[in-house]
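Colleague: no sequence for this one, just the structure:
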């Protein structure tokens, strides 16, 4: 989850200047391995409201940053399940300082629903003494303006299990009961070795810490490659929560993790099975149409100024290959199971075409962008 203290991940925007300014934040502690703080606000929004926050359409706002892989998960799940009309979404810009994410994409730099310029304001309304990281994704209670939860692993599970009354017709079952134990096991390994593994490489404060993180990352990627050589999806024959969690890291791999975080044994595009798997998902409605490559690169290369002091954002890599045929359909599988693909994103949530895969004619029905392949 994108965080603002000595640990950070991702965010979102297009033309924002570096928001890091005179207070850029610090991400690497010399001589130490990177350890993520996972103490989140664990309040849940449930059907029975046992934590004081019942499921109620229109009451909550999901605050995200498009470049953040942890927030990107919630965007994908919300879209696949068709929760757009039940849970509104606010977007922070891709750059920030050490204090807070900001709503610099909105007119006047103020979220139009929450009426605040900084996400930190919603955290302080929940706890005036809040001193931990201001992270995305966060779900905010609109009536009080206070953060309900920033516990990103639980947010998507609750979208899947607690908000079923508001799922769209044809919404897929992303966390099927008979596969949950296996999904949880796969997710645990993906989180420790891959999702967080790239950060352990990028934010390593010593050679030894980096070497160990690098070896663990690519050992797990090789294991996942072997698994996915035999089956189209990570668990079962349909897309599940496990695929969503792996996808958001793979989508950022060549753009930022390979170079910026020194995860450079191989590019994703040089790992045939994982590359085909990632393209399969990217070309599936609800996945690639949520990815903003411009914002991804802006966040990592600008905000992590202790890793990239010049804050120069690279022009590459070439992204057109995300739309090349993947051949994964030969493995069978049913992407949405008994469900159906989601409709195109609502107009206000379409990723700008120039932030996405370069265009080359034709029509992409999933993203609304023009392109030659699907």
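Modeller: Now that the structure is in, tell me what you want to look at. Quick caveat: nothing in here was measured; it's all calculated off a predicted structure.
Colleague: Please count neighbours and contacts with C-alpha atoms only from this point.
Modeller: Fine.
Colleague: so what's residue 267 closest to, chain neighbours aside?
Modeller: Distances taken as Cα to Cα, 6 or more residues apart in numbering place residue 254 nearest to residue 267, at 5.7 Å, with adjacent residues excluded.
Colleague: The one you found is in contact with residue 268, isn't it?
Modeller: Yes - the criterion here is Cα atoms under 8 Å, and residue 254 meets it with residue 268 at 6.0 Å.
Colleague: What are the buried residues along stretch 325-345?
Modeller: The neighbour-count check on stretch 325-345 (16 or more other Cα atoms under 10 Å) flags 326, 328, 333-337, 339-342, 344-345 as buried.
Colleague: And that stretch, end to end?
Modeller: 23 Å (Cα to Cα, to the nearest Å).
Colleague: show me where this protein has helices.
Modeller: Ranges of helices in the chain, per DSSP state H, are 69-81, 119-126, 152-161, 180-190, 197-202, 207-228, 241-252, 272-282, 293-298.
Colleague: Report the inter-axis angle for the longest one versus helix 241-252.
Modeller: Interaxial angle, helix 207-228 versus helix 241-252 (axes from the mean of the first three to the mean of the last three Cα atoms, to 10 degrees): 120 degrees.
Colleague: put this beside the first:
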């Protein structure tokens, strides 16, 4: 059965008395620079396929942009809506990816494994020449962009996964993934009251601890933006638009958590973060595809996204966003998202 969400198990796949359980990805092959994988790092050989709606894909878009990999790793963008046949390129002319010449991402999965029947997810990396899926290993992909593609990083690219902080980044990422990134899904797709409440309390308990942490430090680990900030932020930026109402994560809105709200605004206003976000597509996907949660398919108009441009005051905590590096330049014209407008 095709998965009907970014990396989720199907609604029927439940364990632990109604708890949502995320299935592992199907293709976790890595692209490496040291010969340890059948897929070597090579410019223009691969195409990164994402959806603007998906937080897991958003991570890859941000990291690719911060590192300046646009010239060597092209970007294909599916539309926000899909059906049982998987993510579809319905925003492109002729409803086909202009490079891979496929209508559904599933076609690349079947080229890699003709007998594949599992979930089709983004982000995914596809070899352009063969149009075969290489990997949909979303957890490792961004780390490899930082560590395996260094020969093609732009001048001034930040170090998002510095060696001396990796143990701490990995530890923080594990809790954030369990209780926040995946935690919102555990709330939204729980099918029992107990499972929902466990996920709810774990989510907000972690957000409270993060608020305490950010009260005295600008970034999650160290004094610069790292992989840890990227992973946390993609959930925070979607919180009020989707997770608060649609997934019943409704103790508070992000705008009602002052420290986290300021942190989220700080990153939204940082090049490479807010300029990857399309709130229209985010809401179209969640409210339009999750018919088990929103049977009508009606997409809410609000909340107003422009408040993310309000001053955040976080610079007074110190920190250097890009360390010894520099901000990325503007995104390529074909990758630009709509400017924020009042709801």
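Modeller: Arrived safely. None of the values given here were measured: they were computed from a predicted structure.
Colleague: TM between them?
Modeller: The TM-score (TM-score structural alignment, normalised by the length of structure 2) is 0.96; 340 aligned residues with a Cα RMSD of 1.6 Å.
Colleague: for the helices of structure 1, which one sits closest to residue 103 of structure 1?
Modeller: Closest approach to residue 103 of structure 1 among the helices of structure 1 (Cα to Cα): helix 119-126, 7.6 Å.
Colleague: What residues of the closest one count as buried?
Modeller: Buried residues in helix 119-126 of structure 1, counting neighbours by 16+ other Cα under 10 Å, are found at 119, 120, 121, 122, 123, 124, 126.
Colleague: That helix maps to which residues in structure 2?
Modeller: Alignment of helix 119-126 of structure 1 against structure 2: residues 105-112, by TM-score structural alignment.
Colleague: For residue 28 of structure 1, find the nearest of the helices of structure 1.
Modeller: Here helix 197-202 is closest among the helices of structure 1 (Cα to Cα), at 8.3 Å.
Colleague: By how much does the closest one deviate from structure 2 on average?
Modeller: Following superposition, helix 197-202 of structure 1 is found to deviate from structure 2 by 0.2 Å on average (mean Cα distance after the TM-score superposition for structure 1).
Colleague: And that helix, how far out from the chain middle?
Modeller: 16 Å (Cα atoms, centre = their mean, to the nearest Å).
Colleague: In structure 2, which residues correspond to it?
Modeller: Taking TM-score structural alignment, helix 197-202 of structure 1 hits residues 183-188 over in structure 2.
Colleague: just checking, residue 202 of structure 1 touches residue 258?
Modeller: No - counting by Cα under 8 Å, residue 202 of structure 1 sits too far from residue 258 to count as a contact (9.5 Å).
Colleague: between these two, which one's more packed in?
Modeller: More neighbours surround residue 202 than the other of residue 202 of structure 1 and residue 258, with 25 against 18 (other Cα atoms under 10 Å).
Colleague: Can you name the residues that contact the more buried one?
Modeller: Residue 202 of structure 1 makes contact with 210, 257, 260, 261, 262, 263, according to Cα atoms under 8 Å, 6 or more residues apart in numbering.
Colleague: for residue 211 of structure 1, same thing?
Modeller: Contacts of residue 211 of structure 1 (Cα under 8 Å, 6+ apart): residue 201.
Colleague: what does it align to in structure 2?
Modeller: By TM-score structural alignment, residue 211 of structure 1 lines up with residue 197.
Colleague: cool, residue 337 of structure 1 as well?
Modeller: Per TM-score structural alignment, residue 337 of structure 1 is aligned with residue 323.
Colleague: Setting the sequence-adjacent residues aside, check what's closest to its match.
Modeller: Spatial nearest neighbour of residue 323 of structure 2, excluding adjacent residues (Cα to Cα, 6+ apart): residue 224 at 5.5 Å.
Colleague: give the contact list for that neighbour.
Modeller: 319, 320, 321, 322, 323.
Colleague: Tell me which of those you also see in structure 1.
Modeller: Of those, the ones still in contact in structure 1 (both residues aligned by TM-score structural alignment, their matches' Cα atoms under 8 Å) are 319, 320, 321, 322, 323.
Colleague: my guess is the first one meets residue 219, correct?
Modeller: This points to residue 319 of structure 2. Yes - contact criterion Cα under 8 Å: residue 319 of structure 2 and residue 219 qualify, at 7.4 Å.
Colleague: Could you check how far residue 81 of structure 2 is from residue 90 of structure 2?
Modeller: For residue 81 of structure 2, the distance to residue 90 of structure 2 - Cα to Cα - is 8 Å.
Colleague: Looking only at neighbour counts, state which of the two leads.
Modeller: Neighbour count, other Cα under 10 Å: between residue 81 of structure 2 and residue 90, residue 81 has more, with 21 against 18.
Colleague: Under the alignment, what does the more buried one map to in structure 1?
Modeller: Match for residue 81 of structure 2 (TM-score structural alignment): residue 95.
Colleague: what's the answer for residue 256 of structure 2, then?
Modeller: So residue 256 of structure 2 corresponds to residue 270, using TM-score structural alignment.
Colleague: circling back: over in structure 2, see which of the contacts of residue 202 of structure 1 survive.
Modeller: Shared with structure 2, among these: 210, 257, 260, 261, 262, 263 (both residues aligned by TM-score structural alignment, their matches' Cα under 8 Å).
Colleague: State the number of residues packed around the residue mapped onto residue 45 of structure 2 from structure 1.
Modeller: Aligning on TM-score structural alignment places residue 45 of structure 2 opposite residue 59 in structure 1. Per other Cα under 10 Å, the neighbour tally for residue 59 of structure 1 reads 16.
Colleague: Count residues in the vicinity of the spatially closest residue to residue 59 of structure 1 that is not a sequence neighbour, would you?
Modeller: In space, and not counting its chain neighbours, residue 59 of structure 1 is closest to residue 142: 5.7 Å by Cα to Cα, 6+ apart. With neighbours defined by other Cα under 10 Å, the count for residue 142 of structure 1 comes to 19.
Colleague: Let me know the distance separating residue 142 of structure 1 from residue 112 of structure 1.
Modeller: Residue 142 of structure 1 is 11 Å from residue 112 of structure 1, by Cα to Cα.
Colleague: cool, and residue 141 of structure 1?
Modeller: Distance from residue 141 of structure 1 to residue 112 of structure 1, by Cα to Cα: 14 Å.
Colleague: The alignment partner in structure 2 of residue 173 of structure 1: what's it in contact with?
Modeller: Aligned counterpart of residue 173 of structure 1 in structure 2: residue 159 (TM-score structural alignment). Shown in contact with residue 159 of structure 2 (Cα under 8 Å, 6+ apart): 146, 226, 322, 323.
Colleague: My understanding was that residue 132 of structure 2 contacts residue 105; is that so?
Modeller: No - Residue 132 of structure 2 is beyond contact range of residue 105, at 10.0 Å (criterion: Cα under 8 Å).
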